[in-house]
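In: missing the sequence, but the structure's below:
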């Protein structure tokens, strides 16, 4: 038994069995993801002989809790603020204003492109399911008005939102990957925005092809939009999203160009400060648009904070699970297994995330866990010939493959757009699989052409 526990391949047993446990707990036995991920983290600790030998049996229980607290400390503020910004943009009419202006500017013939761009932009601070809730009524309205292109509108909205949700912070998955890998947040944001352009174009091309092949009617009734007393301009509508990106991006670019960062600029460009600035502006616009007093405004913030709190718990638990996987020795095991093999880390990072996503359904969990595995591998004095942001992007795209019945986003898209399970598999699942593969190939190619080192 001792030899089994201490074999070079034992960490693979830990990884695969823990993935199987998470899959069973979430998909089959319907455990809440927070509970499932904490139990999986403890499970990994109990199966890690080095940890038990050095710190004792209680370390299998204490280490995951410490890792959970560390992760929550890194991401709780940002995710909570992102939840508030998302709610404020919806309730103030800012999000709808962005969409309507895009439609007006680009015209009905380019409505799918406008919806895709809206999803792409809004999913930076707003969670994917919220963006889909927000935009699908517009897609339904357009389809009813024109009598065509419903599949195209659904795929444009979902595809655009899924891209930035997976590769552009401050959404939880990319944010935690950046924290885990120790990457500058500004570089990750700018890289994600750039690398999202090609997949975004692909969303429209694939959506149009699906639209020609599938004839799916509109089956959903619409709800009323929020009542807005004062309409916002387009610039003000965009400001809560643009302001944090400008602050963070400016600091990152200044440091990259000059090699130094003044304290005042570091403070402005800190993710916590930048997101607070965006949140303050979003709250002001929310209060202004609906003529809310301070008491009424703060009472409305409770709901998005509840949603954000749940996401913080799940994300932090995923971070704890990922941290325990990292301590299991998986980095050494992967290095040992691939020693002498010419395996590029970009497709390997994508594959790990893709397997985790397909197995247990959560893209965020897949990103968190794969980042911990890749970081453990890189920790062995691994000299990368390209910037590690490419690995982060590969894992982000991997977390889109495959979205099926064990993924909550699959059901959000299917139920909100009135698709059957088979129709959702033919549209949403296939679209994300194509984006995932194309995104990885793009990242792999660019890591050779523009290594950024």
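Out: That came in fine, so what should we check first? All of these numbers come straight from a predicted model, not from anything done at the bench.

In: drop to CA atoms for contacts and neighbour counts, all remaining ones
Out: Will do.

In: And stretch 19-37, what's buried?
Out: Buried positions in stretch 19-37, judged by neighbour count with 16 or more other CA atoms under 10 Å: 19, 21-27, 33-37.

In: Just give me how far stretch 335-353 sits from the chain centre.
Out: 23 Å (CA atoms, centre = their mean, to the nearest Å).

In: Also stretch 135-143?
Out: On the basis of CA atoms, centre = their mean, stretch 135-143 sits 24 Å off its chain's mean C-alpha point.

In: if we can go back for a sec, tabulate the buried residues of stretch 19-37 in TSV, adding columns for distance to residue 71 and secondary structure.
Out: Below are those laid out as TSV (distance: CA to CA, whole Å; DSSP: H, G, I helix; E, B strand; the rest coil):
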residue	distance to residue 71	secondary structure
19	20	helix
21	22	helix
22	19	helix
23	22	helix
24	24	helix
25	22	helix
26	21	helix
27	24	helix
33	16	helix
34	14	helix
35	16	helix
36	17	helix
37	13	helix
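
In: Use this one as the comparison:
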């Protein structure tokens, strides 16, 4: 088929996905499956190959991510139930003081969100922002924007978040470089989009703490120490980083090299962190086995829904690749003379604006650009930089088709217009700054 026909098929598929999710109110999983079949048919794929491609896309995406997300969900839930997440947030507020509480909220959000899903982190930390707002009598906007920026930055750029982990696995990225460049993107973007933008926009938009929200009380005697809580959250990241650093000083194929590869793999790192959280924290606090199993079981329920939608996004991506739609659109973009890093950002942002999901935007963009990128033989570090560009594009311009848009409004009591002025602008600044860091890193590593 002609390039124009394939490009129209890609555009039509995304528009159909938007219609099914937003207008027909179809569940994202079902909508993605239907659109994947339609894309396969209209791109001219042999009918007997469409089902095989869908199976390949689901298995290829979830084969890696299912283990990481499931273990990560249990790890994060245990840290919450034992008070480790609360301890970090409280200590940050004490260290920064009330006058700089907005910086504390941003950093607490960034750190505490590492082992948690975006929605879970917000639910756990929003009460702290309410409590601080009551004590300081400050505009709530000044506190919740940094909090949401910190959580969103961790979810978009930092391992072991599902989106960056997904990008790293699908694009064959070096995990150590992904951690390093993710930090380089997350920290400045969080500061600019969080405390700085939050301080600015609080002059024009005002939120107040909802009347039905009570001030939380914490029993400090039951909380784990700040040092242990922070060390536990960073533990899996340190293991992954040690593998990348240590592998450069050992002989490839040696026993030490193999051990570093094994211990530093995300599967092993998060599993070990989960075991330390259970045996070194939960049981030491007096939790019985039944309570720990209950916590782990409850953590897997939302993870299952997230994985299904991610898997369906992987199906759509694979259909785009195998049908030839991805290579056609990728070649069209690169043929237009756009730098590859900028093209990754624009493509991801376009998909994000149209269909709302950051994860689906990442997966779709990977399917569109990988056929072009693979032949250029970029290094693992360069691929990490391109992953950051895609991640940045996947969170810009959040609006009414994004669950995060409504989550922000529900917790803060903001109207749709206020949410556009605060949340949408914050996400756009966050994604753009992070992507610019990725583009600069790509040029420096080239």
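Out: Received the coordinates, thanks. Worth saying up front: this structure is predicted, and the values here are computed from it rather than measured.

In: can you pull out the helices in the stretch 151-300 of structure 2?
Out: 162-170, 175-191, 197-201, 226-247, 255-263, 266-277, 289-323 (DSSP state H, counting those that start in this stretch).

In: Of all those, which one is nearest residue 38 of structure 2?
Out: Counting by CA to CA, residue 38 of structure 2 lies closest to helix 289-323 out of the helices of the stretch 151-300 of structure 2; the figure is 9.6 Å.

In: Show where the closest one falls in structure 1, residue numbers please.
Out: Structural correspondence for helix 289-323 of structure 2: residues 294-328 of structure 1, per TM-score structural alignment.

In: list the buried ones in that stretch?
Out: 297, 301, 304-305, 308-309, 311-328.

In: Stretch 392-406 of structure 2 now?
Out: Per 16+ other CA under 10 Å, stretch 392-406 of structure 2 contains these buried residues: 392-402, 404-406.

In: ok, of these, which one's closest to residue 46 of structure 2?
Out: Looking across the buried residues of stretch 392-406 of structure 2 and measuring by CA to CA, the closest to residue 46 of structure 2 is residue 394, at 31.3 Å.

In: out of the buried residues of stretch 392-406 of structure 2, which are inside helices?
Out: Among the buried residues of stretch 392-406 of structure 2, DSSP state H puts 392-393, 404-406 in helices.

In: Any chance of the buried residues of stretch 19-37 of structure 1 in TSV with distance to residue 197 of structure 1 as columns?
Out: Below are the buried residues of stretch 19-37 of structure 1 laid out as TSV (distance: CA to CA, whole Å):
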residue	distance to residue 197 of structure 1
19	32
21	36
22	33
23	32
24	36
25	36
26	33
27	33
33	32
34	33
35	36
36	35
37	33
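
In: thinking again about what came up before, and the ones in helices among the buried residues of stretch 392-406 of structure 2 as TSV, adding distance to residue 121 of structure 2?
Out: Formatted as TSV, those follow (distance: CA to CA, whole Å):
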residue	distance to residue 121 of structure 2
392	20
393	22
404	12
405	15
406	15
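
In: quick one: stretch 52-69 of structure 2 aligns where in structure 1?
Out: Going by TM-score structural alignment: stretch 52-69 of structure 2 matches residues 62-79.

In: Please read the previous query as pertaining to stretch 425-442 of structure 2.
Out: The aligned range for stretch 425-442 of structure 2 is 430-447, by TM-score structural alignment.

In: Mean deviation, the matching stretch versus structure 2?
Out: For stretch 430-447 of structure 1, the mean deviation from structure 2 after alignment is 2.0 Å (mean CA distance after the TM-score superposition for structure 1).

In: Need the contact partners of that stretch.
Out: Stretch 430-447 of structure 1 is contacted from outside by 155, 159, 162, 195-196, 198-199, 202-203, 206-207, 346-347, 350, 386-387, 390, 393-394, 397-403, using CA atoms under 8 Å, 6 or more residues apart in numbering.

In: Just confirm residue 410 of structure 1 contacts residue 404, I think it does.
Out: Yes: with contact defined as CA atoms under 8 Å, residue 410 of structure 1 counts as touching residue 404 (5.8 Å).

In: Overlap in contacts, those two.
Out: What both residue 410 of structure 1 and residue 404 touch, as defined by CA under 8 Å, 6+ apart, is the set residue 429.

In: okay, whichever strand or helix holds residue 143 of structure 1 sits on what stretch of structure 2?
Out: Using DSSP states H and E, the element containing residue 143 of structure 1 is helix 128-146. Using TM-score structural alignment, helix 128-146 of structure 1 lines up with residues 118-136 of structure 2.
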